[in-house]
Structure formats: C-alpha cells, structure tokens
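In: dropping a prediction and its sequence here:
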Amino acid sequence: MERGGRLGYRPALDGLRGVAVLLVLAQHANVPFFAQGGTVGVTLFFVLSGFLITSILRDERATTGRTDFRGFYLRRARRLLPALALLLVGVTAYLLASGQSLVDVLLTAAYASNLAGASGHNLGNLVHTWTLSLEEQFYLLWPLLLPVVARRRRPALVLAVVAALVVAWRVVLSMSGASVERIYFGPDTRADAIVIGCALAFALASIPARHLRLAAAVSAAVLAGLCAAPPESALAWLLPPITLASLVVVAHAARSAPKLLTWRPLVATGRISYGLYLWSFPVALSVESRDLPLWVSAPTIAAVSVALALASWFVIERPFQRRPVKAAVDPVDPVDPVDPVDPGEVVPLTSKALPAR
C-alpha cells in the first residue's frame, strides 16, 4: 500500500487480469488441461473486482469524506458500456440476418443475463455476459452498502461471514437438487468471490507481505491444478478452494508486485482483457462450428479474439476513457469485469457446458 493507505496503480494487477483472461481464452479454445480454466479465471476477476472497487470507494471517502456516486457510475459506464454496445450491435446483426429473436440481446443490455441463466434460459452467443450482469449488480449496490459495512468494528470479518453464508447456501442448494444453471449463474450463489475481494480491501494493510509469498506460490499451484479439473466437477465443492486461492494470489499481487505479473506482454494483455473476454466466446462458437482440428481452431480463436480486442481497445474503449470525468478520487485504474473479467460463462454451449452437481 502507498502512504496514506491508497493503493495506487499496480501493473501487477493488470498482469493478473492478463493471466485470468488467458485462462478463460484457453477454455474457450478447448485447450487440453484447461477444462476449468474459465472458472478459475472468472473467479480471479471477481475477487480482483471486489478488491479494487472497494479500494476506490474507500480512498475517495478518506480523501473527501463522501462518495461521488455520479462520478463513480459515470466512470463505470464509460469504461464498460461502449465495448459491450459494440458486441451487442454485432450479435444483433447476426441474429437479424439469421431470423432469430433479439431477446438475448435485450436481456444482456438490461444486465439480467445471470438471472435469465439461473432460470434455465440459454443466451447463446451472449451466455458469457452473465458475469457482466453480476458485476453491474455489485456496482449498483455496493457503493450504497459500503458506508454501513465500513462503520462496523471489523468490516473484513463481517464480509468474510457473508461470503461464508453464500458458500453454505450454494452447498444447500446443490444438495437439495437445484439445477446446475441455478447454482452457476445465480447472483446469490456466486457473490462470494466478489464479497471476499471486498473484505481483502479492508484487511490487506494488516497482512505481512513476507507471509504471502509462500502462500501465493501454493495458491498458484492449486489454481493451476484446478484448471485441469474435469468439466463435470461439482461446482459447490470446486469454487471454495478456487476462491480462497484467488484471494491469496490477489493479495500477493497487490502487496508485492511479483516480477512475473509485471511482465509487459502480460500487463498489456490485462489492459485489453475486457474486450478479449467479450469477443472470445462468440468467436470460439463460430470457429468450432466449422469442425476444424484443435491445432487449427485454438490458434484461430486466439488470433481473431486478440485482433478484435485490440480494435475494441484502441477504437472504442480508450477514446471513451480519455474523456475527463469530474470526480474526487479515482486512485486505481478501472477494473475489468469478467470483469473479470471482469470477468462470463466460459465453456462451450453443449451438454458439458456446465459442471455436474
């Protein structure tokens, strides 16, 4: 942490975004041993999102004594809406040309795709936007709830308890026979990673950096192993270790800036991670429909996705970000949802698209 408690811009956190989105891309492209790469990548994005957004809001209140809601929401809109609008225009054109319904586009535009997915609706090319919906719901609620939580004696502990309750609720639903879609997409069953990231923003300064290095190495190994878990893995039991390991990795990246995560190509990948996330899934569906061998399809998916993400970054995203927004504080670079991710549903739309219960 910088003096005064402010986080400041950390290239390692962009590097971590780069790792997360590459894991998502690997699963989209059906790369061997990455059957759960997207699940790990999205969870990393969620933890990072909760941590950074909470840091932004806390720094602003510490500096000005208030939260600039208008500035916060305007920055989020400028960061996220233009690139999403471009994707929706492309998908709309495809659906109209093929005579299909625009319901999925409307659900995505309303940030309700996670609710639709939890009810069993398949959003096709836009199924991965469920994470954007969860993030947007977080953005809407958390700035209002944060002052209440921050007044608690131990806000990090309060948030950790909330995250534990989400995990317990997910297990209860799973054991009671709830559908995989209900568990996978539900905001009440997937909020734990974001909430634990919020808790980290309160607790990071009290965590000795020297204790994080070994824990982060072990956590990274755990995440690497869980990436290779079979697609039918039970989600209720797979997510807790992924979330805890992601928490440790994010904490280490924020405190110590590991050299690997500050590698320039990885940081650059993190900078375009939002566009890469948005485009990789529909690109993967399109390429896979041509029944190409893996050694052709995987590089094609990667190349086309990166090209579209770069175009999105330079033509759409960056110009909007450069427009000044009057705000008290914006101490860290805006987080990408997957922003994760920020951070979406990260597996092909087949019968194996969701983990089994």
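Out: That came through fine.
In: please make it C-alpha for all contacts and neighbour counts, starting now.
Out: Will do.
In: give me the number of residues near the residue lying closest to residue 69 once chain neighbours are set aside?
Out: The shortest distance from residue 69 to any non-neighbouring residue, by CA to CA, 6 or more residues apart in numbering, is to residue 143 (7.5 Å). A count of nearby residues for residue 143, using other CA atoms under 10 Å, gives 19.
In: state the distance from residue 181 to residue 271.
Out: Look at residue 181 and residue 271: by CA to CA, to the nearest Å, they are 30 Å apart.
In: correction: residue 227
Out: For residue 227, the distance to residue 271 - CA to CA - is 23 Å.
In: surely residue 290 is in a strand?
Out: No - Residue 290 sits outside any strand when classified using DSSP: H, G, I helix; E, B strand; the rest coil, being coil.
In: what about the residue of the chain most remote from its centre, which SS state?
Out: The outermost residue of the chain relative to its centre, with distances by CA atoms, centre = their mean, is residue 99 at 31.8 Å. Here residue 99 is coil, with the state taken from three-state DSSP.
In: same deal with residue 323?
Out: Here residue 323 is coil, with the state taken from three-state DSSP.
In: ok, now how distant is residue 93 from residue 100?
Out: 10 Å.
In: repeat that for residue 186.
Out: Counting by CA to CA, the gap from residue 186 to residue 100 is 26 Å.
In: of those two, which one has the most company?
Out: When neighbours are counted by other CA under 10 Å, residue 186 and residue 100 differ, and residue 186 comes out ahead with 21 against 11.
In: ok so, going back, residue contacts, the residue nearest to residue 69?
Out: 57, 67, 69 (CA atoms under 8 Å, 6 or more residues apart in numbering).
In: and here is the other one:
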Amino acid sequence: MNPGRPFEPPSQPRTQRTAKTTARPASARLPSLTGLRFAAAGAVVYTHARLLVSPHLVGTFGPEVWVSMSSVSLFFILSGYLLTHSARPTDTAWTFWRRRAAKILPNHVFTWCVAVAVLVGAGGVAAISGAGAAALVANLLLVNTWIPSSRFVFAGNPVSWSLAAEMFFYLLFPVLLPRVERLSRRGLLIGSAMAIAVVWTWPVLCGFVINPAGAFFPGYWFLYVLPVTRLPEFLLGMMVARLSMTGGRLPRVGAVPAGLSAVGMVVFSGDHLSHTFMYAAVNVVPLALLVHATARLDLEGKPSLLRARPVVFLGEISYAMYLVHALVLTAAFVCLTDRGWSRGAAVVVALPLVPLASWLLYVTVERPCMRQFATARRCHTREPSNK
C-alpha cells in the first residue's frame, strides 16, 4: 500500500477496477447513529456509577458489568460501519490517518495528563516510577493493551484501553477497505458470518489454550482487551455497511427489537453461558443488527428518537464523555464521601458534572483540534465522528 495514493489493492491497477466494485454512494448523514453512540457511552457511565454505589458488584459478572462491555462492542461495530459508510473516494492513507489522529489523540493526551496529575497529587509518585512509568508511557502511546499485564492495561486513564484497539483498526483500515469493497454481496454475507464465527471461537480457544486454568486476567486480556481479538467486530461493522450500501439483504429487524434483544441477551445469558462468551460473542449479532437497523432509519427517512437534536448533541460529545467520565465521577465521589456524603448521594451529585465536563472538553480541545489538524486545507468538510 502506498500511503499517498487512494485506497486500493496494490495488486490491481486502478484502471482495471470496475464501477461496480468501486462505487461509493454519496454518504448520507446518519444522525441516528450519532445518537446511538450516546446510548453506548451512557451505558458505560451508568455501569461505572453503579459500581461506585455498589462496589461489591465488581467481579460478580452481573448485568451491570455486561451492559458496559456490550457497549464497547457496539462502539467497535459502529466504528467499522461509520468509517466505511463515510469513506471518501479520494482519500489516501495519510489523510485518513491524519483525520483519525486529530479526532482521537488530543482528548486522549489531555485526559492522560489529568490522570497522571491526579495520581501524583494523591501521593502515587511510586506508581509512576520503574514499571509504573513504562506502563504510563505505553498507555500514552496506546500500545499498553498489547501487553498481558494488569499494570499496563489499567495504566493512565483506564478507560482509554479501547483507544489502543481503535488505533489498530485505523492503521489497518486503508488496507481492509478496498478488499471489503471488492467482495460481492454473497462474499459480504460469507465474510460477516466468518467474523461472527471467529468472535464465538475466541472463548473456546481461550478456554483450551490461553487460559485453561480459568483465572480472571489472562482471559479478560485476551477476549476483551487485546486489539487483534476485537478486530472481527470492526470488520463485521465494515461488511454490514457495505451490504447496506450495495442493497444486500439483511434480516429486517427494527431498531427497537434489535436493541431489546441485545439487552435481553445481556440479562438472560449470563446465567447460562460462561462469562468468556459474554465479553463479545453473545451480543455480536444483535448489536450488528442494531447498527444496521438504526442506520436504515436515516437512510429510509423513518422517524427516529435518536435523531432528536439533544440526543445528537450528546452523541457528538460522547467520545469526550467516554474519556472523562471516570475521572469526574471518581474525583467528585472521593471529595464528597470524604465529607460524610453517602455513596448514592455522592454519585447523584457527580453525574450531572459528566456531560458538563464532556462538553467543555469537546469545545476546548476536541473540536478546535479537528478544525486545525484534520485537513491540510482551510476548507474543512465535516466528517461523521465514530468514537
């Protein structure tokens, strides 16, 4: 792949590519998917707030935990779908990577600095020396999740672990997109089925090879954190997007039934399946159908609550919300409980601070950096964000 040329398979000259395989319809905006991002981010905020109120739920593998983990899977599928739907025919790898870096890195670096400052201020100087310093640097560079160590995975701003997976996806996207575009509708269906099968295979492989003893961390790292393990979910989102763009047939499931089925799988499957299948496998199909059905609401002009202006606004700041919520909740919770507040009251007071801090991060860091660095020209084209 030549990073300076438009996305295309290196083995096939551009002149030999047919219109059928290269056509990218003009990207319609999908505000309902922006609203869906807020729903996913809101679920993560809810889970972490719930765990602050009831810390005994940590490690119990209850619905509160699986809701958050399913939301991360939804983010990965959404990312593949939106990047494929909004891909520009004239994009080069460099321009794509520049836009993604301008979107992801400023918020990450800012919240990383805040997390380290809080750590130092709380007397955690020992935690940033030796191996602790290496873990923090690895988190800053978004390579920490490639290392099977809890010290590395949870370093810095712990929720930023998912960005390491996203950056891995972005690195591969200019290579993956032309190959996905060349697939026929049948090929896309087969590819989607293969991606789903791989997601279901990971827990089996983990149980027999990676973590036969059944300890928590090796399995958690391999199934939930390791970027290459999460790649099939991103690929599934890409192929579902291409099926939608080329008129491929998918089950006609409405957004509401798909969402309810995803929630139902979380609530009812935990008692019947090993927790290793709950990280991603159990919900991969309902979530893919949810993304497809939600996008169809916009593409077909159907009514959508997720398209309401307040929900879309919250979706716009959802990336900032994802990165900042744990810092805000924890800081407010510690300050208030140290002054005698109950856990529940402290969380109730802290929750409204999350969207406020998210908006401030969005308007002071994320949006200005996107305007400044996302494009090389003064003429800026608004791109659907997808994290």
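Out: Received it, and whenever you're ready, just let me know what you need. These figures come from a predicted structure and were not determined experimentally.
In: quick check: TM-score for this pair?
Out: TM-score for the superposed pair, counting by TM-score structural alignment, normalised by the length of the first structure: 0.80. Supporting figures: 325 aligned residues with a CA RMSD of 3.0 Å.
In: what helix or strand does the residue nearest to residue 69 of the first structure sit in?
Out: Assigned by DSSP states H and E, residue 143 of the first structure falls within helix 130-150.
In: for residue 245 of the first structure, same thing?
Out: Going by DSSP H and E, residue 245 of the first structure is part of helix 235-256.
In: for residue 225 of the first structure, same thing?
Out: Here residue 225 of the first structure is assigned to helix 212-227, by DSSP H and E.
In: next one: residue 359 of the second structure
Out: helix 353-361.
In: give me the range in the first structure that that helix lines up against.
Out: With TM-score structural alignment applied, helix 353-361 of the second structure matches the range 304-312 in the first structure.
In: contacts for the matching stretch next, please.
Out: So stretch 304-312 of the first structure is contacted by 83, 272-276, 279-280, 283 (CA under 8 Å, 6+ apart).
In: again with stretch 248-259 of the first structure
Out: Residues contacting stretch 248-259 of the first structure (CA under 8 Å, 6+ apart): 1, 10-13, 16, 44, 47-48, 200, 204, 209, 212-213, 215-216, 219-220, 261.
In: over to stretch 326-346 of the second structure?
Out: For stretch 326-346 of the second structure, contacts defined as CA under 8 Å, 6+ apart pick out 45, 48-49, 52-53, 115, 157, 159, 347, 350-351, 353-354, 357.
In: do that again at 10 Å, thanks
Out: Contacting residues not belonging to stretch 326-346 of the second structure are listed as 44-45, 48-50, 52-55, 111, 114-115, 118, 157-159, 321, 325, 347-358 [CA atoms under 10 Å, 6 or more residues apart in numbering].
In: contact partners for the alignment partner in the second structure of residue 273 of the first structure?
Out: In the second structure, the residue paired with residue 273 of the first structure is residue 318, using TM-score structural alignment. Counting by CA under 10 Å, 6+ apart, residue 318 of the second structure makes contact with 34-42, 312, 324-325, 355, 358-359, 362, 385-387.
In: follow-up on the earlier one: now the residue nearest to residue 69 of the first structure: how far from residue 61 of the first structure?
Out: 11 Å.
In: so what sits against both of those two?
Out: Residues touching both residue 143 of the first structure and residue 61 (CA under 10 Å, 6+ apart): 67-68.
In: surely residue 32 of the second structure is in contact with residue 310?
Out: No - Residue 32 of the second structure is beyond contact range of residue 310, at 11.5 Å (criterion: CA atoms under 10 Å).
In: more neighbours: the two, which one.
Out: Ranked by neighbour count (other CA under 10 Å), residue 32 of the second structure and residue 310 place residue 32 first, with 26 against 12.
In: how about the strands of the stretch 51-200 of the second structure, start to end?
Out: Applying DSSP state E, counting those that start in this stretch to the stretch 51-200 of the second structure gives no strands.
In: can you give the distance of stretch 188-206 of the second structure from its chain's centre?
Out: A distance of 19 Å separates the C-alpha centroid of stretch 188-206 of the second structure from that of its chain, computed with CA atoms, centre = their mean, to the nearest Å.
In: and for stretch 119-126 of the first structure?
Out: Counting by CA atoms, centre = their mean, stretch 119-126 of the first structure is centred 18 Å from the centre of its parent chain.
In: okay, buried residues for that stretch please.
Out: 123, 125-126 (16 or more other CA atoms under 10 Å).
In: and the spatially most central residue of the second structure, what does it touch?
Out: Computing the C-alpha centroid of the second structure and ranking residues by CA atoms, centre = their mean puts residue 75 first, at 3.2 Å. By CA under 10 Å, 6+ apart, the contact set of residue 75 of the second structure is 36-37, 40-41, 69, 81, 162, 166, 233-234, 237, 287, 291, 386-387.
In: that one pairs with which position in the first structure?
Out: When the first structure is aligned by TM-score structural alignment, residue 75 of the second structure is paired with residue 45.
In: how close does that match sit to residue 95 of the first structure?
Out: Distance of residue 45 of the first structure to residue 95 of the first structure, computed by CA to CA: 29 Å.
In: which outside residues touch stretch 260-271 of the second structure?
Out: 61-67, 69-70, 255-259, 275-279, 282-290.
In: write a PyMOL command that selects only the buried members of those residues.
Out: Buried residues within the contacts of stretch 260-271 of the second structure, by 16+ other CA under 10 Å, are selected in PyMOL with:
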select buried, resi 63+64+65+66+67+69+70+255+258+259+275+276+277+278+279+282+283+284+285+286+287+288+289+290
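In: how about the contacts made by the aligned residue in the first structure for residue 143 of the second structure?
Out: Matched by TM-score structural alignment, residue 143 of the second structure corresponds to residue 112 in the first structure. By CA under 10 Å, 6+ apart, the contact list for residue 112 of the first structure reads 104, 106, 129-134, 136-137.
In: export those residues to JSON lines and append columns for distance to residue 149 of the first structure and neighbour count.
Out: Listed next are the contacts of residue 112 of the first structure as JSON lines, based on distance: CA to CA, whole Å; neighbours: other CA atoms under 10 Å:
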{"residue": "104", "distance to residue 149 of the first structure": "35", "neighbour count": "24"}
{"residue": "106", "distance to residue 149 of the first structure": "34", "neighbour count": "14"}
{"residue": "129", "distance to residue 149 of the first structure": "29", "neighbour count": "31"}
{"residue": "130", "distance to residue 149 of the first structure": "26", "neighbour count": "29"}
{"residue": "131", "distance to residue 149 of the first structure": "24", "neighbour count": "31"}
{"residue": "132", "distance to residue 149 of the first structure": "24", "neighbour count": "27"}
{"residue": "133", "distance to residue 149 of the first structure": "23", "neighbour count": "26"}
{"residue": "134", "distance to residue 149 of the first structure": "20", "neighbour count": "29"}
{"residue": "136", "distance to residue 149 of the first structure": "19", "neighbour count": "21"}
{"residue": "137", "distance to residue 149 of the first structure": "17", "neighbour count": "14"}
